[in-house]
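K.L.:
generate a structure from the sequence data that follows.
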Amino acid sequence: MFMPGAAAMLMACATSPAIAASAEVDHARPEAVVEAAIACAKRQDFTCTARLMDPAALADFRRTLGPAFEESAGDPRLDGLFGADSAKRAKDMDDAEFLAQALSRVKRLGLVRIDSAAIVASATEGEAGYHAVVRIAGDFGWPESAATVVDLVSLRKVQGLWWLQPGLEAQVMIDGIKQARMRDLDRKAERTPGQAGD
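P.N.:
The predicted structure follows:
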């Protein structure tokens, strides 16, 4: 998909608006969800990808950033992810659109083009876990940058349906945002009344 590991960020998020809203993706079969995610990734369709993702993971990402939008209007870090007037824009998005917007801003971390992608191996983990090894061939966008990488895509079964789980890059992004938020809160708590910025 993208660079080794960055593929997981794209793959581990999931479904095109058309696919998500229809019966075209058989969420009862984990292989079907991975194949749909591959199709989304080939198009670099982040909304498609996000709609295949575990709703609980989407909600967690939203909860992570939500307070920042409420308290930090005009924060350049947020505007960098969501554009100008980020607080209003974010409020109007559903959880999948919210994550898709963030992912679209970091898409340059990966491949410019995916030529092919296929499941080469898979394994189940108990009754509610599934992992697929996906081989991806593509181009990074500069001369002689064609590459083939292997990535791991994980799914979890929730109430009988399979959903993509956050890949490493998505989890690192979420954790980084949480840490930055905690630092901001710590700095705010350290200020005493009367100091500049209060």
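K.L.:
going by C-alpha atoms from here, please, whenever you check contacts or count neighbours.
P.N.:
Will do.
K.L.:
what about residue 171, how many neighbours?
P.N.:
Neighbourhood size, residue 171 [other C-alpha atoms under 10 Å]: 17.
K.L.:
to check against the first, give me the structure of this:
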Amino acid sequence: MEQVPTSRIGFMMGSGNLITGVAPAIGPTFGGIVASKLNWRWVFYSLIPLLIISFVLGEWGITQKSPIKKQQIDLFSILMIVFMFCGFVTEFSNLGSQAFMTFSVGSALLIGILGMGLFARRSLTLKEPILQLRLFRNKKFSGHILGFFLTQLISLGFAFLLPNYIQLVNGNSAMTAGLIVLPAGFVGAIFAPLGGGF
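P.N.:
Prediction:
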């Protein structure tokens, strides 16, 4: 963000969002083709050259413009983030297979809510919190964040449901499921930078 001119920040943020928008559509296609033709481990092996190229390009092209300042990390906030994510992930993972009034569902949900509440309270009392929650007092900012969150939730939901429905209900291959959701990836690739530019 420091290297991009102010007039191009929206376009660059759109290009960055392109990755999160396109990945759910291209991922199943790529994974389906590789899993159908090779061993599933090749999904990971084939990414190694891309990771190396990305690392080299990043080292070459990304520079730190502003001076780096040493920040004090609030350990209590970190601990509450751990509780929050561990609680919510455990609860959602077990929700479909276990009763609500069990430790891995109900108690995990309570741990997640407690962690989130204590983290929010701590963040609002510190001068330099890990996450600046005071920004959510701005209604325009909160509205945009909510819209973006819901759009991503719907997108990821469809990217999960459609391939599973095509494979488990219709009995098609992983490659077919991936190819069916691929057009959404191309549409996302086109509109993400354009949307950011406007």
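K.L.:
could you get me the TM-score between them?
P.N.:
Overlay of the two chains. TM-score (TM-score structural alignment, normalised by the length of structure 1): 0.24; 83 aligned residues with a C-alpha RMSD of 5.9 Å.
K.L.:
which one's the longest helix in structure 1?
P.N.:
Secondary structure assigned by DSSP state H gives helix 168-190 as the longest helix of structure 1.
K.L.:
break down structure 2 into its helices, ranges please.
P.N.:
9-37, 42-45, 48-61, 75-94, 108-125, 139-164, 174-197.
K.L.:
switch those over to a markdown table; also include mean neighbour count.
P.N.:
Listed next are the helices of structure 2 as a markdown table, based on neighbours: other C-alpha atoms under 10 Å:
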| stretch | mean neighbour count |
| --- | --- |
| helix 9-37 | 19 |
| helix 42-45 | 12 |
| helix 48-61 | 11 |
| helix 75-94 | 18 |
| helix 108-125 | 19 |
| helix 139-164 | 14 |
| helix 174-197 | 18 |
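K.L.:
by contact count, what packs against the longest helix of structure 1?
P.N.:
Counting contacts by 3 or more C-alpha pairs under 8 Å, 6 or more residues apart in numbering; DSSP states H and E, helix 168-190 of structure 1 is packed against helix 6-11, helix 55-71.
K.L.:
repeat the analysis, applying 6 Å as the threshold.
P.N.:
Counting contacts by 3 or more C-alpha pairs under 6 Å, 6 or more residues apart in numbering; DSSP states H and E, helix 168-190 of structure 1 packs against helix 6-11.
K.L.:
how about the contacts made by residue 193 of structure 2?
P.N.:
Contacts of residue 193 of structure 2 were listed using C-alpha atoms under 6 Å, 6 or more residues apart in numbering, and they are 11, 14, 15.
K.L.:
tell me how far the closest residue to it other than its chain neighbours lies from residue 125 of structure 2.
P.N.:
In space, and not counting its chain neighbours, residue 193 of structure 2 is closest to residue 14: 4.2 Å by C-alpha to C-alpha, 6 or more residues apart in numbering. Separation of residue 14 of structure 2 from residue 125 of structure 2 (C-alpha to C-alpha, to the nearest Å) stands at 33 Å.
K.L.:
what does residue 10 of structure 2 give?
P.N.:
32 Å.
K.L.:
mind listing the strands for structure 1?
P.N.:
Counting by DSSP state E, structure 1 has strands at residues 113-125, 129-139, 146-158, 161-164.
K.L.:
how much space between residue 34 of structure 1 and residue 149 of structure 1?
P.N.:
For residue 34 of structure 1 relative to residue 149 of structure 1 (C-alpha to C-alpha), the value is 16 Å.
K.L.:
kindly apply the preceding question to residue 10 of structure 1 instead.
P.N.:
Counting by C-alpha to C-alpha, the gap from residue 10 of structure 1 to residue 149 of structure 1 is 14 Å.
K.L.:
go on, residue 96 of structure 1?
P.N.:
Noted for residue 96 of structure 1: a distance of 27 Å to residue 149 of structure 1, by C-alpha to C-alpha.
K.L.:
more crowded one of those two?
P.N.:
residue 96 (26 against 16).
K.L.:
hmm, the more buried one is touching residue 48, no?
P.N.:
No: contact between residue 96 of structure 1 and residue 48 fails when scored by C-alpha atoms under 6 Å: they sit 8.6 Å apart.
K.L.:
count of neighbours near the closest residue in space to residue 90 of structure 1 that isn't next to it in sequence?
P.N.:
Nearest non-adjacent residue to residue 90 of structure 1, counting by C-alpha to C-alpha, 6+ apart: residue 98, 6.4 Å away. Neighbourhood size, residue 98 of structure 1 [other C-alpha under 10 Å]: 23.
K.L.:
cool, and residue 132 of structure 1?
P.N.:
Other residues close to residue 132 of structure 1 by other C-alpha under 10 Å number 20.
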